[in-house]
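Enquirer: Got a sequence here, can you model it:
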Amino acid sequence: MPAPHRSPQVAARIGAFVVQAAAARGVDAGRLMADAGLAAAALADPEARMPLAVEERLWTLAAERCGDPLFGLRAAQAIRPGTFDVLDYAVRTAPDLRSALQRLARYNRLVHDLASFVLVPVEGGLRVEHRFDAAGVTPCRQAAEFTLASLVVVATQIGGAPVRAQAVAFAHSAGGDAEAYRAVFGVAPRFDAPVSCLVLADAVLERAVPAADPGLSRIVTAHAEQLLAAHAPLHEPTAAQVRRLLAEAMANGPPTLRQVAARLHLSERSLQRRLDEEGTRFAALVDGVRRELALRYVADPRLALGEVAYLLGFAEPSPFHRAFKRWTGTTPTAVRRAAR
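Expert: Down below sits the predicted model:
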């Protein structure tokens, strides 16, 4: 029997943060909350959640009332330890920045029903993609810019040295001063991209967290695992989980059904059955992830086509070119030439 439908929700702590950031800039907090539909009682309950629609109204109204189209980008500077409770502490107690991002990707569901982070290895670094796990739904401008900026802010805080991205992209259109973005990320972003993301170099990801405490880390992550197990996802996105695992591991060749099933703590038969129930097959997901990544990589002029083939797990360029022609009806060279 299908689970009853419910609207996507986020931690009320996110709403509290937006209200506090706006109030610090002179916005009437009470009126902002009332107009967005955020009940004051939710701010007093650390476990409270609120509809995603309320969060998006808060971001939009806060930006309008501050008169700042880059409100979300600038609000990230106000993040402090504990702002997002267990998720925040799980990230901050990781031994290095790469592990911190892996924990963010795993535990983000503690604060948001739809938002996910996909970690995709690229040449010399890692691309962190931020998206919603629901068709036709995307993060609002302010939330998207806050989220990517917060990655750089928190990485700088816990790593003890400034962090700069190699590249940044947003799925929405441009709407602010390029220098303001450069001040946060170290580079100017690209807009109207397929997905909002940033790229961090391996040298940055390997930085140790000076204040990391292995004992505290074990306690925090054990608690985070308990909360994650208790917090059922909005849907049963087995296919979405498989796609994420495939994207993360693709550069080493697509993982097998057995490997993915093990990562999801399922038998191969159980995983196949769940995918069947969702109307898809493992092989189709592998092909779909490869196609999606191929389109993104080919659109990135910094990557040679030979590197694209490698990042997609092809042993040599020729099978990649054949697959790309099957996916798109044209060649990667033609697509790149047309984009110039």
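
Enquirer: can we go C-alpha only for contacts and neighbour counts from here?
Expert: OK.

Enquirer: Please enumerate the helices of the stretch 201-340 of the chain.
Expert: 202-205, 214-230, 238-249, 257-263, 268-277, 282-298, 305-311, 317-328, 332-339 (DSSP state H, counting those that start in this stretch).

Enquirer: could you give the angle of the third one to helix 282-298?
Expert: The one in question is helix 238-249. Helix 238-249 runs at 50 degrees relative to helix 282-298, counting by axes from the mean of the first three to the mean of the last three Cα atoms, to 10 degrees.

Enquirer: and stretch 98-117, which residues are buried?
Expert: Neighbour-count burial for stretch 98-117, counted by 16 or more other Cα atoms under 10 Å, picks out 98-117.

Enquirer: actually stretch 71-80, sorry about that
Expert: F71, G72, L73, R74, A75, A76, Q77, I79.

Enquirer: got a markdown table for these, with distance to A42 and secondary structure too?
Expert: Formatted as a markdown table, the buried residues of stretch 71-80 follow (distance: Cα to Cα, whole Å; DSSP: H, G, I helix; E, B strand; the rest coil):
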| residue | distance to A42 | secondary structure |
| --- | --- | --- |
| F71 | 23 | helix |
| G72 | 21 | helix |
| L73 | 25 | helix |
| R74 | 25 | helix |
| A75 | 21 | helix |
| A76 | 22 | helix |
| Q77 | 24 | helix |
| I79 | 20 | coil |
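
Enquirer: Before we compare anything, build this one as well:
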Amino acid sequence: MKPSSWIRGPFLPALLGSAEGFAIDPEPVLALDSFVRRLEDQRAGQQDVLAIWRWGEAIVPHGIGLPGQALASRRTLGEALATLARGFPLLQSDSSLTVDHHGDEVHVTYRVLDPRIWPRRADAELTLGLIRGICLRYGVTRDAVLDLGFEHPADRDLRALATYLGLRPRFDQPLNRIVLAARAMANPLRADLAVSAATEAEAALERGLNALRRQTPLSIQVQDLLLAHLDQGLVGQAQVAARLQMSERTLRRALAAEGRSFHDILAECRRIHAQALLARGELPLCEIALRLGYSDQSAFSRAFARWHGTAPRTLRRRTEP
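Expert: Coordinates of the predicted model:
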């Protein structure tokens, strides 16, 4: 039985140094908030600022289960990253990993969708390290890594990381992101690495994704879409229905069958995201309003008053140390 939010894969026990708290389903499975918290504790105990990043780089494809097995069969970096993004829901729930092309650049972005799971610095470093490890399998040179951003604030001397990567990371970004030169997408797998059989791995990945879709309630799919795209203005029922490839009427009826409504799910996503952003304290209220998909700060403040009976500024003062 998996936790409601989870991460799974053969790499987990070795990474965390203990099997405590794992479910076997048939791979090791751990609650996502527990994983992030335990990894954060590991980070706090490390003198080497590169430790978590290097752990991510060292994860071999088969260590992340079905997505990794399919990834290992890909002949170019572009195919490998696309496979990772497609298969990522089998590795980790309530999270987003995307690969987007922007002219001469490719943006690989990652974040945990639940804003209440925080801090999550080590998780971001591990996952971006994993992505760079995949890039290294395809011979990506340092000059092809154009930018690196983290959603958390800088909290330690990062000269070693900047030297190691050949660029200075940026912090307090909306997403964790690696920007690669688009030309690197054609890079072939290094000659010293073997390509796995593609047909069997792809079929297993597709079976796993189909089974996950059947098991995931529609209300959770809607929630994840909203949390992933609130800051891009994806707050309309018609937009979400289109993303799910169904009509608005079908979406309403299916949610009603689960005892939920689109309006309630949207309000809950906004409420928990607002509380988390206010508790962190670094964003102005106008920016929080935009990230929640409101047209302006006053609309956000009115909604917040309905949820909590008080103004967002008041709650922020209460949570300040």
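
Enquirer: Superpose the two chains and report the TM-score.
Expert: For this chain pair, the superposition-based TM-score is 0.64 by TM-score structural alignment, normalised by the length of the second structure; 256 aligned residues with a Cα RMSD of 4.0 Å.

Enquirer: on that earlier part again, of the buried residues of stretch 98-117 of the first structure, which belong to strands?
Expert: Among the buried residues of stretch 98-117 of the first structure, the residues falling in strands (DSSP state E) are A115, S116, F117.

Enquirer: Would you mind putting those residues into a markdown table with distance to A94 of the first structure alongside?
Expert: Shown next, in a markdown table, are those (distance: Cα to Cα, whole Å):
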| residue | distance to A94 of the first structure |
| --- | --- |
| A115 | 21 |
| S116 | 19 |
| F117 | 17 |
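
Enquirer: rewinding a little: got CSV for the helices of the stretch 201-340 of the first structure, with mean neighbour count and distance to Q166 of the first structure too?
Expert: CSV is the format used below for the helices of the stretch 201-340 of the first structure (neighbours: other Cα atoms under 10 Å; distance: least, Cα to Cα, whole Å):
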stretch, mean neighbour count, distance to Q166 of the first structure
helix 202-205, 17, 10
helix 214-230, 14, 29
helix 238-249, 18, 19
helix 257-263, 16, 30
helix 268-277, 15, 36
helix 282-298, 17, 15
helix 305-311, 21, 17
helix 317-328, 15, 26
helix 332-339, 12, 21
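
Enquirer: now, which of the ones in strands among the buried residues of stretch 98-117 of the first structure sits nearest K325 of the first structure?
Expert: F117 (29.2 Å; Cα to Cα).

Enquirer: wait, what's in contact with A53 of the first structure?
Expert: Listed by Cα atoms under 8 Å, 6 or more residues apart in numbering, A53 of the first structure has no contact partners.

Enquirer: coming back round to it: from the buried residues of stretch 71-80 of the first structure, pick the one nearest L198 of the first structure.
Expert: L73 (13.8 Å).

Enquirer: What's A62 of the first structure aligned with over in the second structure?
Expert: Under the alignment by TM-score structural alignment, A62 of the first structure pairs with Q42 in the second structure.

Enquirer: how about A208 of the first structure, what's its partner in the second structure?
Expert: If you follow A208 of the first structure across to the second structure using TM-score structural alignment, you land on P188.

Enquirer: So that match versus E202 of the second structure, what's the distance?
Expert: 19 Å (Cα to Cα, to the nearest Å).

Enquirer: cool, R142 of the second structure as well?
Expert: Applying Cα to Cα, the value for R142 of the second structure to E202 of the second structure is 30 Å.

Enquirer: Repeat that for L16 of the second structure.
Expert: Separation of L16 of the second structure from E202 of the second structure (Cα to Cα) stands at 29 Å.

Enquirer: on that earlier part again, quick check: the match of A62 of the first structure vs L126 of the second structure, distance?
Expert: Q42 of the second structure is 11 Å from L126 of the second structure, where distance means Cα to Cα.

Enquirer: Which one of the two is surrounded by more residues?
Expert: More crowded of Q42 of the second structure and L126, by other Cα atoms under 10 Å: L126, with 22 against 16.

Enquirer: Next up, the contacts around the residue nearest to the more buried one when sequence neighbours are not counted.
Expert: In this structure, L126 of the second structure finds its nearest non-sequential neighbour in G56, 4.4 Å apart by Cα to Cα, 6 or more residues apart in numbering. With contact taken as Cα under 8 Å, 6+ apart, G56 of the second structure is in contact with E125, L126, T127, L128, G129, L130, I131, G133.
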